[in-house]
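>>> I need the structure of the sequence given here:
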Amino acid sequence: MSPSVMGATGSGKTTFINLASGSNLRIGRGLKSCTSVVQIAQAFELDGRSVTLIDTPGFDDTTKSDSDILRMIAAFLATAYQSGKKLAGVIYIHRISDFRMGGISTRNFKMFRQLCGESSLRNVVIVTNMWGEVSKEIGEAREQELITQDMFFKPVLDKGALLERHENTAGSAHRILRSIIDNQPLSLQIQRELVDQKMDISQTAAGEELNKELKAQMEKHRKEMRMVQEEMREAIRTKDEETRRELEIETTKLQSEMARIQQDAQKLASRYSEEKEGLEKRMQELSQSAREDAERAGAEYRRQMSALQAQLDMTASTSAAERAELIRRIDELQNRRAHGGGVH
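Next comes the predicted model:
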């Protein structure tokens, strides 16, 4: 089972994964992101099932643009889907300590919905965490608002998603994972769009949502630029040099931001293929390395078994205790091999 964990920067995704899996993935401090790439935690066993958690960056990363983030997540999900891997569930983490679900959180959740699509929502768990940072009354009031307001989690919960509280313990993380462990794995909307329908990333629902957001930002900056230019003309007319210099600085900032937004929109489509090709190459290298490790382990297993069997054949006349010890070592080696352990 391989659930993906999503949410805003600083929401506690990586901490949740480390608690659940015993991994040591890097954790950002405050709102600084360390998860600027997709990270895969070490596999662990839960109720007899192997679980591998996938840590994804938020769409408010401090080091990468939203276009970069979408491109990375999309390339990873598409590559996994092409390899025959579907997600048993998606966990979306939200801080109950947030005073309100502001613009950044709302944008993250919108992008999350477009990535998943409607048909996979029954495999989604929304997890509220950081309950220790608010009183019980405040936390429960915020939870109620998230559940009942159409602009928050209600539409997703109505379509089968679950809502769970995380108590910042390994036991709590495992309880949440048990709610999806038996799910029938489903493909996400962006996986079907990119792989089955062969869409360009900018044509996907998530790509269109991001482009809509970029267009809104660009229009906002254009309005600001018009206002600054009007103020600049007035400053020149009145020979107000100090105001003119301040407005020149503001103009440069706006021009830089508008250029960044335009570049983000162009990069989304142009660099997705490059990202995916690089990821496919890395996955092929990992598969090859795993095969080579398995071949080496198999050769070592055969060598050790042969040596132990030869010793056993030579001890027909020795003590029962020595024969029993050799048989025990053969059994131990076979058991380790059967359970995927290394040969030492």
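>>> all contacts plus neighbour counts: C-alpha atoms, from now on.
Noted.
>>> need the next SSE after the helix or strand that contains Gln229, C-terminal direction.
Per DSSP states H and E, Gln229 falls inside helix 205-237. Next in sequence after helix 205-237, counting helices and strands by DSSP H and E, comes helix 241-314.
>>> which other helices and strands contact that next one?
Of the remaining helices and strands, those touching helix 241-314 by 3 or more Cα pairs under 8 Å, 6 or more residues apart in numbering; DSSP states H and E are helix 66-82, helix 205-237, helix 320-338.
>>> can you tell me how far the most centrally placed residue in the chain is from Asn108?
Nearest to the mean C-alpha position of the chain, by Cα atoms, centre = their mean, lies Thr56 at 1.9 Å. Applying Cα to Cα, to the nearest Å, one obtains 12 Å for the distance of Thr56 from Asn108.
>>> common neighbours of those two, please.
Gly7 (Cα atoms under 8 Å, 6 or more residues apart in numbering).
>>> turn the helices and strands packed on helix 241-314 into a markdown table, including distance to Leu25.
Output for the helices and strands packed on helix 241-314, formatted as a markdown table (distance: least, Cα to Cα, whole Å):
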| stretch | distance to Leu25 |
| --- | --- |
| helix 66-82 | 17 |
| helix 205-237 | 27 |
| helix 320-338 | 28 |
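>>> among those helices, which is the most enclosed?
helix 66-82 (a mean of 22; mean count of other Cα atoms under 10 Å).
>>> hmm, who's touching it?
Against helix 66-82 from outside (Cα under 8 Å, 6+ apart): 36-38, 56-61, 86, 187, 190-191, 194-195, 201, 206-207, 210, 264-265, 267-268, 271-273, 275-276, 279-280.
>>> again, 7 Å this time
38, 56-57, 59-60, 190-191, 194-195, 264, 268, 272, 275-276, 280 (Cα atoms under 7 Å, 6 or more residues apart in numbering).
>>> now show me the structure for the sequence below, then we'll compare the two:
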Amino acid sequence: MECFMNLFSEGEGRRPLGITVTEDKTLASVGLTYLDEHDEIGFEMLKPKDQDQKIRHTIDPTVEDLHGALEHLCHYYYHRDRADEIRKEPVTIGEGKDKTPFSSKFTIDVFTLEENDEEIYMPSGPNLNIHGTGVELTVGPHNEDDMYGFRIKNNTKFPVFPYLFYFDNSDFSIKQLSKSLYGNTIQVLKPSFKNAFIKEYNITLPGPDKESLTLVDLPAFEDSNIYNHVSVLKAIVAYLGTQYQQGRQLSSLIWCYNISKPRFTIVDGDNLNLVKDITGPKAIKNVTVLTTNWNKGATVGANVAKPRTVASVASSLQRYEKAESQLKTLFGTGVTPVTFERFGTFSDPAARKAMLDGASTVDPLELIRSLLSNKNEVLQVQSEACETKKLSGTTAGNRLRAKLELEIQKKRQEVQELIKELEDMAEDDTERKAIQEETVEAGQDILRWKATLENIELVGSAFTV
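A predicted model of the protein is given here:
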């Protein structure tokens, strides 16, 4: 191929390639094939263990495209084989004969994930990482939509920060699966006030003006447990109501939402309603929805498989934009001026451009600065708490009360069905005791929920946690 010959003969200031050219296929890892009918260059996996993997991507027969492809191959094999060298010469810890490979102090389990009733993904089935074999998966129609999770156990006495990458030999891409959040040295802010639910941070912004502010970390609903919802709401209402009585008002509220989540869950909907119930129609103009993790859909480094890479990034971008549009609809942004901002950390400018298509992400510091100019507004939940003194007297509390009443109604129906099942069951049925225990437990749930309902109706319940 002329472009291949020119690649090594032309001095165009290109970076040198760390490759060895051979005509012996048994010594090569990857072969180049010229496709006459398409006037394109294809790739062929030559190692026996890789030959079942077909590479569908091709490039144009130009020096520039060939150099880019080979450079990417060098990048891929360098990092893949470097990992092999580390395994061959493992770092050891200990003294004398007691030295053990450092890697032996860690275990990595891989599981299929299944979504439970609370829309949380949990490990399901056996550990797929079989000792001595590794993980072998055959992907087909029966499991192509499965999700997988990793559990890494550190058996050393010091912290270790994992970085997980996926080496895909179908397109020679290296994708970042997980990046440690704690691998960098950062200044840790200590709260000036905290309780079981709320934290306050006194912050002085950098710059000549030395602007200062108080950042309040409010809790959110993290699961579908109704008792946890009551505790979270009581903490928020009590704190905000007390702050209002003391003459302190909040200038803005930021709700952070992970845009890379696979779907908008029931708990997400509960939190969205919580934001609207806290602020009310007057103060909602001071709400900023900060959608995070826009970088999750981008690949790491350059990628020779341009058709697949662009499709992958575009797919993620389209999914994220669809999720953002859904949030805007749920907030009713055509009526209420809720501000939306995007946040993501991109180490690769090319990935940033491909992922955001020219759109910008907000700098957190600049976002906070801009919010300082907001006009303070009394939050709806503050005025409601001070007027009624009852948790159920707030819009958020009233929504929670309705949810509790619905749960009690469902549980009563469940008790009736269990009683009917007991009536139809023989006295010596082996399942009878279990059904009786389930009936008693359901009845106790009803009593607890009724007590909770009575509690949030009490005067003063808006200011007790």
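>>> the residue nearest to the centre of structure 1 reaches Ile40, doesn't it?
No: contact between Thr56 of structure 1 and Ile40 fails when scored by Cα atoms under 7 Å: they sit 8.9 Å apart.
>>> distance of the equivalent of Gln245 of structure 2 over in structure 1 from Asp331 of structure 1?
Following TM-score structural alignment, the counterpart assigned to Gln245 of structure 2 within structure 1 is Gln82. From Gln82 of structure 1 over to Asp331 of structure 1 the distance is 39 Å, taken as Cα to Cα.
>>> now Met101 of structure 1
For Met101 of structure 1 relative to Asp331 of structure 1 (Cα to Cα), the value is 58 Å.
>>> then Ser83 of structure 1?
In terms of Cα to Cα, Ser83 of structure 1 sits 35 Å off from Asp331 of structure 1.
>>> which parts of the stretch 1-150 of structure 1 are strands?
With DSSP state E, counting those that start in this stretch as the definition, the stretch 1-150 of structure 1 shows strands at residue ranges 4-7, 39-40, 44-46, 49-51, 54-55, 90-95, 124-129.
>>> aligned partner of Glu250 of structure 1 in structure 2?
For Glu250 of structure 1, the aligned residue in structure 2 is Glu438 (criterion: TM-score structural alignment).
>>> from Ala141 of structure 1, how far out is Phe99 of structure 1?
Counting by Cα to Cα - Phe99 of structure 1 and Ala141 of structure 1 are separated by 11 Å.
>>> let me fix that, I meant to ask about Leu214 of structure 1.
33 Å.
>>> nearest to Met258 of structure 1, out of the strands of the stretch 1-150 of structure 1?
strand 4-7 (26.5 Å; Cα to Cα).
>>> ok, and what's touching that closest one?
With Cα under 7 Å, 6+ apart, strand 4-7 of structure 1 has contacts from 13, 53-56, 58, 89-94, 108.
>>> do stretch 432-452 of structure 2 as well
Under Cα under 7 Å, 6+ apart, the answer for stretch 432-452 of structure 2 is Leu404, Ile408, Lys411, Val415, Leu418, Leu422.
>>> may I see the residues you listed organised as CSV, with distance to Ile174 of structure 2 added?
Listed next are the contacts of stretch 432-452 of structure 2 as CSV, based on distance: Cα to Cα, whole Å:
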residue, distance to Ile174 of structure 2
Leu404, 48
Ile408, 51
Lys411, 50
Val415, 54
Leu418, 54
Leu422, 59
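>>> show me what Lys267 of structure 1 lines up with in structure 2.
Aligned partner of Lys267 of structure 1 by TM-score structural alignment: Asn455.
>>> for stretch 258-270 of structure 1, which residues meet the burial criterion?
Met258, Ile261, Asp264, Ala265, Leu268, Ala269 (16 or more other Cα atoms under 10 Å).
>>> what's the mean deviation for that stretch versus structure 2?
Here stretch 258-270 of structure 1, set against structure 2 after superposition, deviates by a mean of 2.4 Å using mean Cα distance after the TM-score superposition for structure 1.
>>> gap between that stretch and the chain center?
Relative to its chain's centre, stretch 258-270 of structure 1 lies at 23 Å (Cα atoms, centre = their mean, to the nearest Å).
>>> with stretch 434-446 of structure 2 instead?
On Cα atoms, centre = their mean, the centre of stretch 434-446 of structure 2 falls 37 Å from that of its chain.
>>> and for stretch 264-279 of structure 1?
18 Å.
>>> what does stretch 383-401 of structure 2 give?
For stretch 383-401 of structure 2 - counting by Cα atoms, centre = their mean - the centre lies 33 Å from the chain centre.
>>> what's next to it, contact-wise?
241, 274, 277-278, 381, 453, 456-462.
>>> quick check: end-to-end length of it?
End-to-end for stretch 383-401 of structure 2, by Cα to Cα: 19 Å.
>>> so where is the lengthiest strand in structure 2 in structure 1?
Of all segments of type strand in structure 2, defined using DSSP state E, the longest is strand 106-115. The counterpart of strand 106-115 of structure 2 in structure 1, using TM-score structural alignment, is absent.
>>> and the next element down the chain from that strand?
Heading C-terminal from strand 106-115 of structure 2 (DSSP H and E), you reach strand 121-124.
>>> buried set for that following strand?
Under 16+ other Cα under 10 Å, the buried positions of strand 121-124 of structure 2 are Pro123.
>>> what does the next helix or strand after that strand correspond to over in structure 1?
Heading C-terminal from strand 121-124 of structure 2, the first helix or strand you meet, by DSSP H and E, is strand 147-154. Alignment note (TM-score structural alignment): strand 147-154 of structure 2 is unmatched in structure 1.
>>> from the chain's centroid, how far away is strand 147-154 of structure 2?
Mean-position distance between strand 147-154 of structure 2 and its chain equals 15 Å (Cα atoms, centre = their mean).
>>> and the angle for it with strand 106-115?
150 degrees (axes from the mean of the first three to the mean of the last three Cα atoms, to 10 degrees).
>>> against which helices or strands is the helix or strand following strand 147-154 of structure 2 packed?
Sequence order places strand 164-168 as the next helix or strand after strand 147-154 of structure 2, per DSSP H and E. Applying 3 or more Cα pairs under 7 Å, 6 or more residues apart in numbering; DSSP states H and E, we find strand 164-168 of structure 2 packed against strand 173-178.
>>> apply 10 Å and report the result again.
helix 63-88, strand 173-178 (3 or more Cα pairs under 10 Å, 6 or more residues apart in numbering; DSSP states H and E).
>>> can you lay out these as JSON lines showing mean neighbour count and distance to Thr339 of structure 2?
Shown next, in JSON lines, are these (neighbours: other Cα atoms under 10 Å; distance: least, Cα to Cα, whole Å):
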{"stretch": "helix 63-88", "mean neighbour count": "15", "distance to Thr339 of structure 2": "41"}
{"stretch": "strand 173-178", "mean neighbour count": "17", "distance to Thr339 of structure 2": "29"}
